[in-house]
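Q: what's the 3D shape of this:
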Amino acid sequence: MGQDVSGGEWSNTQRRQYREKVRQNLDVFERMLAVTSFDPGRFMTGMEMEFSLVGEDLEPAFRNDEVLAAIDDDSFVHELGRFNIEVNVDPRSLEGKGLLTLEKDVCEALAGARAAAASVGTRLAMIGMLPTIMTHHVSDDGWMSTPNRYSALNDAIMRARGEDMFIDISGPSGERVTMYSDSIGPEAACTSMQLHLQVAPADFAAYWNAAQALAGPQLALAANSPFFGGKMLWHETRIPLFTQAADTRSIEFVNQGVRPRVEFGDRWITSIFDLFEDNVRYFASLLPEVGDEDPVAVLESGEPPELAELRLHNGTIYRWNRPIYDTAGGRPHLRVENRTLPAGPTVTDVLANAAFYYGVLVHLAREDRPVWTQMSFSAASTNFRHGARDGMNARLYWPGYSSISPDELTLRHLLPLAEEGLSTLGVDRAARDTYLGVIEGRAISRQNGASWQIDTVYALEESGLDRSVALHRMLEMYLDLSEAGEPVHTWEVPRR
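A: Take a look at the predicted model:
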């Protein structure tokens, strides 16, 4: 959930004051890492899930104000587009039957939300990108949600860029979408889930590095966003679209090698401070809101400072694995926020993705000879790109296996690591078997959300439907199957 802002225009003096405050926050944060007792987390996890809204015509429904009013639950909130909403799941431990309880709680919350959405003529779509979303849906007037932070962020990004966004995405099949946009509207087409993990400061670098190493296989297994603008693009088109739609750089800055605000990264780290220091060093402010807190005075009083300016700045830099500093119950804590995964297809798939991620992550982070000491950072970055572009068809690098497919890597190596990691966390055997069984089934069938969508659309086209009708028909089938709840690897593709 985004941090709100009060304004949209700031003076040069305010920008200077903000820069100075962010640097002061960074100095205080460095001091805290050396002397402050952080909440170790006890492996507390959290989750955020985004949804698209569709109307009876199966196209984006620009009605999130009405839907949220009907849901009437503070855990459901606005997202960037008027056809988006988000649910925030309370942090919890995965120990014992935690995952099974989490699925039950999420299903109950969604049942109420779906009923509320239906009362205003809409449906919730748990999907990385609506296959029926066209470029005009995210470029015409009226696409943006009402909270002020979205208009402020849009204006700041477009002001920093100084020209229209240029979106240019080509898929492996040769289909391509190009468009200009005078806003960050295309970003609203991307709906994702975020997984949070609270860790101790001394452990943060190991968990972040492990998350980066895992990102390529993780994304290839869970891809669910193959269509945008009527074209079949990447298996996880959300990755290049989000990257391009939030890019503050002009073409000249790109040519100069200026860093993008949406990035995978450029190196393994030794401390969380590396990431926050890079944020301050390389990225100009977008939302220079200055608060009243004196972080030095607060720290010296024995209380944890909010470091609001540093946190706000961090929130405008979109790493796929983002570092988080926060406070709760009078204690500071750190989190790794994993932002790589798309929404859906079902709650069971979402929980399986979470179980796989947490299990493998714990094992990789605690290995005596960590995986990031055996592969270059560029290899991890390439894996991420290939996993997003090709999904189950990707070829990935992994130490000891060289070039390997995501399904084979999962079955031969990563699933046993996930089993061991979840067992270490005390996750109940029934929960481990349930969710890792879904991942195993997905790897054996080589069918995830993206491959099912692609195969279904191709089958419908071969039956005589044109692309537009096929996309609408596929989405109708997808929504029915998603709401039924059986994991995506069990879904049947229409006969060709």
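
Q: Going by C-alpha atoms from here, please, whenever you check contacts or count neighbours.
A: Fine.

Q: Strands of the stretch 251-400 of the chain, residue ranges please.
A: Counting by DSSP state E, counting those that start in this stretch, one finds strands in the stretch 251-400 of the chain at the ranges 262-263, 318-319, 321-328, 331-338, 396-398.

Q: Downstream of the last one, the next helix or strand is which one?
A: As assigned by DSSP states H and E, the chain's next helix or strand after strand 396-398 is strand 402-404.

Q: For that next one, which helices and strands make contact with it?
A: strand 396-398 (3 or more C-alpha pairs under 8 Å, 6 or more residues apart in numbering; DSSP states H and E).

Q: Give me the contacts around stretch 288-303.
A: Outside stretch 288-303, the residues within contact range by C-alpha atoms under 8 Å, 6 or more residues apart in numbering are 5-7, 10, 14-15, 17-19, 21, 24-25, 28, 304-309, 330-331.

Q: Buried among those? Need that as a selection in PyMOL.
A: The following PyMOL command selects only the buried members of the contacts of stretch 288-303, with burial defined by 16 or more other C-alpha atoms under 10 Å:
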select buried, resi 5+15+18+19+21+24+25+28+304+305+306+307+308+309
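
Q: Of the contacts of stretch 288-303, which belong to helices?
A: If you go by DSSP state H, the contacts of stretch 288-303 have 14, 15, 17, 18, 19, 21, 24, 25, 28, 308, 309 in helices.

Q: Second chain to compare with the first, below:
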Amino acid sequence: MGQSIEKTQFTEQDFAKFRDRLDNELSQLRKLLNTPGFGVGQPSFGAELELYAINEQAHPVCCNKAILAEFNHPQLTLELNKFNLEYNLAPVAAAGAPFSTLQTEMETMLQRLGTVAANHHASILPIGILPTLKTADIGLHAMTDEPRYHVLAKALRDKRGSDFHIRIAGIEKLNLHWSDVTLEGANTSFQFHYRVDPVDFRDAFNAAQLVTPLGLALAANSPVFLGKKLWHETRVALFKQSIDCRMEDPLSMRLPARVLFGHGWVREDVHELFSESIYLFEPLFPFCDEEPLDAMPPKLSGLRLHQGSIWCWNRPIYDPSAGGHLRIELRSLPAGPTPTDMLSTSAVLIGLIEAIRPFINSILPGIPFRYAEHNFYRAAKDGLNAHLFWPNIDANKLEERPVVDILEELLPLAATGLKNLKVSANEISHYLGVAEQTLEQRQNGAIWQLEGIRVLESRLGLDNGLIELVKQYQENYLRGTPVSHWPKVK
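A: Down below sits the predicted model:
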């Protein structure tokens, strides 16, 4: 979806041509995966951070194009709604101090971006969903005027043929019909990229699927949407439903949603995930360039564009740069509360993936995929209060346990995984220490917000309480202290 799309009208011939292109590129990918040495390289990390622009009253400000123009940097891009931006951090080698390197760049960018935003009567905030967001803030009037977003909005609406229906039952309930895709823009995330060698991709991806619910529970930071207290990570439910183009009839609902956790453990390699995306999902953007099919490395631009219109919570990435390589994009983490918190959770996930990967196949028989998927949605709903299914390898049985207990038990394993990647000892101690404090204090972004709302709503009423909540959140974020040490809302 980040690719530029200038054409907004397509014919059946365009779709047929694009499907042929996808088939050809899928064959190219198979040849590439069979090529000795393809994608072999040192592990590396990258990240994308989505952000809100807000005013002094903690409401969104539709000024992303003005900020982008003044910031004038290729790593800053527009997002779906006019009050959102995304910054793409430069890739870094896994060895050494990758997380602190990413944090330094992030903090430098956020400081400069804040200065630019101030010129447009705005400030910048990383938060999964802005608690003060109202229905009047969202709609086609708030959608960024870019061709790719117009194409997305029209394609999803045309496929569905009716309003999108949002039904979320959490602490409170939300039942809402909406005519366009802009509700999706309420979600902002921190997407972490992990480069892996093709031979390791299957096991690394399966390990990522297994441990993602743990990271999601740890990082939860989106408990409020449109004044309703919903899931600890409401983004997960909102994202899925806000662009669900399936009609609400039994036949259509048997088809997969375009926002999904997955359909099963990977059996062979990354090829099956790209193949699955072609079999199961109709193209939204039949946009073909004139790339020669024999280019080396091939761009596979059609396959990459199509994959970008399927929002897997862990997404396989083919990138033609550096001779061509593969990445796993961890997409479930919310933006915020601070750079330290975001990178701490990323360190936990990467460490666990790398430590579990060598023996993942001995674990998978103990946790059928549907239990991993169940864990994901339970972690999104209940955050650090969740109970998840987890395989007890020693006892050869599947158990239901508090996610906090699982995380506390696995942090030393995450340290081993990071050490295997040659991450420095100081780096491991610092970022896993932040996660340990989050668990000890039982305070992540979602819990801090929910407890704060309870205090402020009784004193100020809901609307004013949410404004005050965001203001105190922003003050704490600007201090940079991890959320586990944020003072309670007063």
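
Q: Once they're superposed, tell me the TM-score.
A: Superposed pair, TM-score by TM-score structural alignment, normalised by the length of structure 2: 0.96. Supporting alignment: 484 aligned residues with a C-alpha RMSD of 1.4 Å.

Q: picking up where we left off before, the strands of the stretch 251-400 of structure 1 into CSV, with extra columns for distance to residue 440 of structure 1?
A: Listed next are these as CSV, based on distance: least, C-alpha to C-alpha, whole Å:
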stretch, distance to residue 440 of structure 1
strand 262-263, 30
strand 318-319, 28
strand 321-328, 25
strand 331-338, 22
strand 396-398, 18
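
Q: Which of these sits closest to residue 93 of structure 1?
A: The closest of those to residue 93 of structure 1 is strand 331-338. By C-alpha to C-alpha, the value is 14.0 Å.

Q: and that closest one, how far from the chain's centre?
A: Relative to the centre of its chain, strand 331-338 of structure 1 is centred 16 Å away, using C-alpha atoms, centre = their mean, to the nearest Å.

Q: Show me what counts as buried in it.
A: Buried residues in strand 331-338 of structure 1 (16+ other C-alpha under 10 Å): 332, 333, 334, 335, 336, 337, 338.

Q: Contacts only, for the counterpart of the third one in structure 2.
A: With TM-score structural alignment as the matching criterion, the partner of residue 334 of structure 1 in structure 2 is residue 326. Residue 326 of structure 2 makes contact with 39, 195, 196, 197, 198, 201, 316, 317, 318, 319, according to C-alpha under 8 Å, 6+ apart.

Q: Spatially central, which residue of structure 1 would that be?
A: Residue closest to the average C-alpha location in structure 1 (C-alpha atoms, centre = their mean): residue 339, at 2.7 Å.

Q: Contacts only, for that residue.
A: Contacts of residue 339 of structure 1 (C-alpha under 8 Å, 6+ apart): 192, 193, 194, 195, 319, 320, 321, 322.

Q: quick one: what's aligned to the fifth one in structure 2?
A: For residue 319 of structure 1, the aligned position in structure 2 is occupied by residue 312, per TM-score structural alignment.

Q: burial measure for the nearest residue to that match once chain neighbours are set aside, as a count.
A: Spatial nearest neighbour of residue 312 of structure 2, chain neighbours left out: residue 260 (5.0 Å); criterion: C-alpha to C-alpha, 6 or more residues apart in numbering. Number of residues near residue 260 of structure 2 (other C-alpha atoms under 10 Å) recorded here: 17.

Q: where's residue 260 of structure 2 relative to residue 296 of structure 2, distance?
A: Using C-alpha to C-alpha, to the nearest Å, we find residue 260 of structure 2 at a distance of 32 Å from residue 296 of structure 2.

Q: before we move on, what about residue 151 of structure 2?
A: Distance from residue 151 of structure 2 to residue 296 of structure 2, by C-alpha to C-alpha: 30 Å.
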